[in-house]
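In: My questions concern the predicted model and sequence given below.
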Amino acid sequence: MNDANAAVITELDGHVLIVTLNRPQAHNAVNGDVALGLGTALAEADTNPEVRVVILTGAGEKTFCAGADLKAIARGEEMSPPGNRSLGLCRHGSAPNQQADHRSGQWDCPGRRD
């Protein structure tokens, strides 16, 4: 069961995982809690063979998602979950757990779009 006050709420409906960004007061802007909740929800979808579709939606009437929570960033809050600083990185590398940094162009990555 989900906490109605959680930053991200998930609901499994048959083979569909509904993931709701739940910060309508902040236009569902992404802060650390949303990043962690979204990552957890997507990991659940990836590991649960019953999940065939993921629907990402936002709570409230006005905005799906305003993007990064700039107020949280200005306060110095961490945007990535503890121990995970892979924002801006991808996992297109050929070796297990290898990451390509698209910003630096450090590794050749098939998903890179310069």
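Out: Arrived safely, thanks for sending. Bear in mind that the values here come from a model prediction, so they are computed numbers and not experimental data. Residues are numbered from 1 along each chain as shown.

In: okay, CA-based contacts and neighbour counts for the rest of this
Out: OK.

In: What's the end-to-end length of stretch 42-57?
Out: 13 Å (Cα to Cα, to the nearest Å).

In: Can you list the buried residues in it?
Out: 42, 45, 51, 54, 57 (16 or more other Cα atoms under 10 Å).

In: out of these, which one sits closest to residue 110?
Out: residue 42 (22.0 Å; Cα to Cα).

In: and the one helix or strand residue 17 maps to, what does it pack onto?
Out: According to DSSP states H and E, residue 17 maps onto strand 16-21. Here strand 16-21 touches strand 8-13, helix 32-47, strand 53-58, going by 3 or more Cα pairs under 8 Å, 6 or more residues apart in numbering; DSSP states H and E.

In: Turn these into CSV, columns for distance to residue 113.
Out: Converted to CSV, the helices and strands packed on strand 16-21 look like this (distance: least, Cα to Cα, whole Å):
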stretch, distance to residue 113
strand 8-13, 30
helix 32-47, 23
strand 53-58, 24
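
In: Name the stretch from these that approaches residue 64 most closely.
Out: Nearest to residue 64, of these and by Cα to Cα, is strand 53-58 at 4.5 Å.

In: Next up, a structure to set beside the first:
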Amino acid sequence: MYQTLLTSLDNGILTVTINRPDKLNALNKDVIADLAAVVTEIESNAEIRSALITGAGPKSFVAGADISEFVGLSKEEGETLARQGQETVFNRIERCAKPIVGAVNGFALGGGCELAMSCHFRLASENAKFGQPEVNLGLIPGYGGTQRLVQLVGKGRALELMLTGNMIDAATALQWGLVNHVVPQEELLTRTRALLETINTKAPLAVAHCITAANAVFGASGEGFEKEIGLFGACFATDDMREGTTAFLEKRKPQFTGK
């Protein structure tokens, strides 16, 4: 049914595993399309009460986007890439009436950190690492990361992460409020499912209303997300973005000029 995902439904909980371990589960067009389809399945299948999203293998949740797909895109194409991802996947996960929890096993970088943040909350394995390293490519986060990171950890910490491109470990992510729990890797799925089993005993409409009300704290205008999409696209018109992505694919340090 899915090219890039493994799914299993047990006791009302759908486990969604992004299954590209050879690519550290990086997001490409196929993964985005499959995630959009699985959100539709979660929304429409009455047997699914809640879901968790994780990555295949011990190393990575999602290690970012597939940068090779960025090469040669125009400003408008960059905007479209961000908008389609946000509208078909990330915003829909956040607004889903059924709980979707991130079980972060390893690297959650760039689009992977953004995917984890779009979930209603997150658990991390002890080896998890989080970061928004887009600045190294002459880019900014484009799947809602500039907005959700500020919401979750505060402006100062969010800007430090985005401007340095540095990673933080699971213990720091817990201290900053980016994740709710840190557990040994072998217990990650068990502990995540246990929380969902508790939630699944609650009144489904009340659960849905909690999600809607909590999201309303941040306002429904979507202005910040629109701003991010426009600025993400603007990066594609810069020499620095072309240099950053080329350097990444050529495995060398970029030489940025501010143009």
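Out: Sure thing, it's come through. All of these numbers come straight from a predicted model, not from anything done at the bench.

In: circling back: out of the helices and strands packed on strand 16-21 of structure 1, which comes closest to residue 100 of structure 1?
Out: Residue 100 of structure 1 lies closest to helix 32-47 among those, at 18.7 Å (Cα to Cα).

In: For the most centrally placed residue in structure 1, which non-adjacent residue is spatially closest?
Out: The structure's structure 1 has its C-alpha centroid closest to residue 38; by Cα atoms, centre = their mean the separation is 3.9 Å. In space, and not counting its chain neighbours, residue 38 of structure 1 is closest to residue 8: 6.5 Å by Cα to Cα, 6 or more residues apart in numbering.

In: Can you verify my assumption that that neighbour contacts residue 24?
Out: No. Counting by Cα atoms under 8 Å, residue 8 of structure 1 does not reach residue 24; the two are 11.0 Å apart.

In: quick one: what's aligned to the residue nearest to residue 38 of structure 1 in structure 2?
Out: Superposed on structure 2 with TM-score structural alignment, residue 8 of structure 1 falls opposite residue 5.

In: okay, now that match: neighbour count?
Out: As a burial measure, residue 5 of structure 2 scores 22 neighbours (other Cα atoms under 10 Å).

In: so what's the residue nearest to residue 38 of structure 1 up against?
Out: Residues in contact with residue 8 of structure 1, defined by Cα atoms under 8 Å, 6 or more residues apart in numbering, are 19-22, 33-34, 37-38.

In: In the residues you listed, find the pair that's most separated.
Out: Counting by Cα to Cα, the most remote pair of those is 19 and 33, 13.9 Å apart.

In: which of the two has more neighbours?
Out: More crowded of residue 19 of structure 1 and residue 33, by other Cα under 10 Å: residue 19, with 21 against 16.

In: what do we get in structure 2 for the residue nearest to the centre of structure 1?
Out: By TM-score structural alignment, residue 38 of structure 1 lines up with residue 35.

In: From residue 206 of structure 2, how far off is that match?
Out: Residue 35 of structure 2 is 25 Å from residue 206 of structure 2, by Cα to Cα.

In: Show me which of the contacts of residue 8 of structure 1 is closest to residue 65 of structure 1.
Out: residue 21 (7.7 Å).
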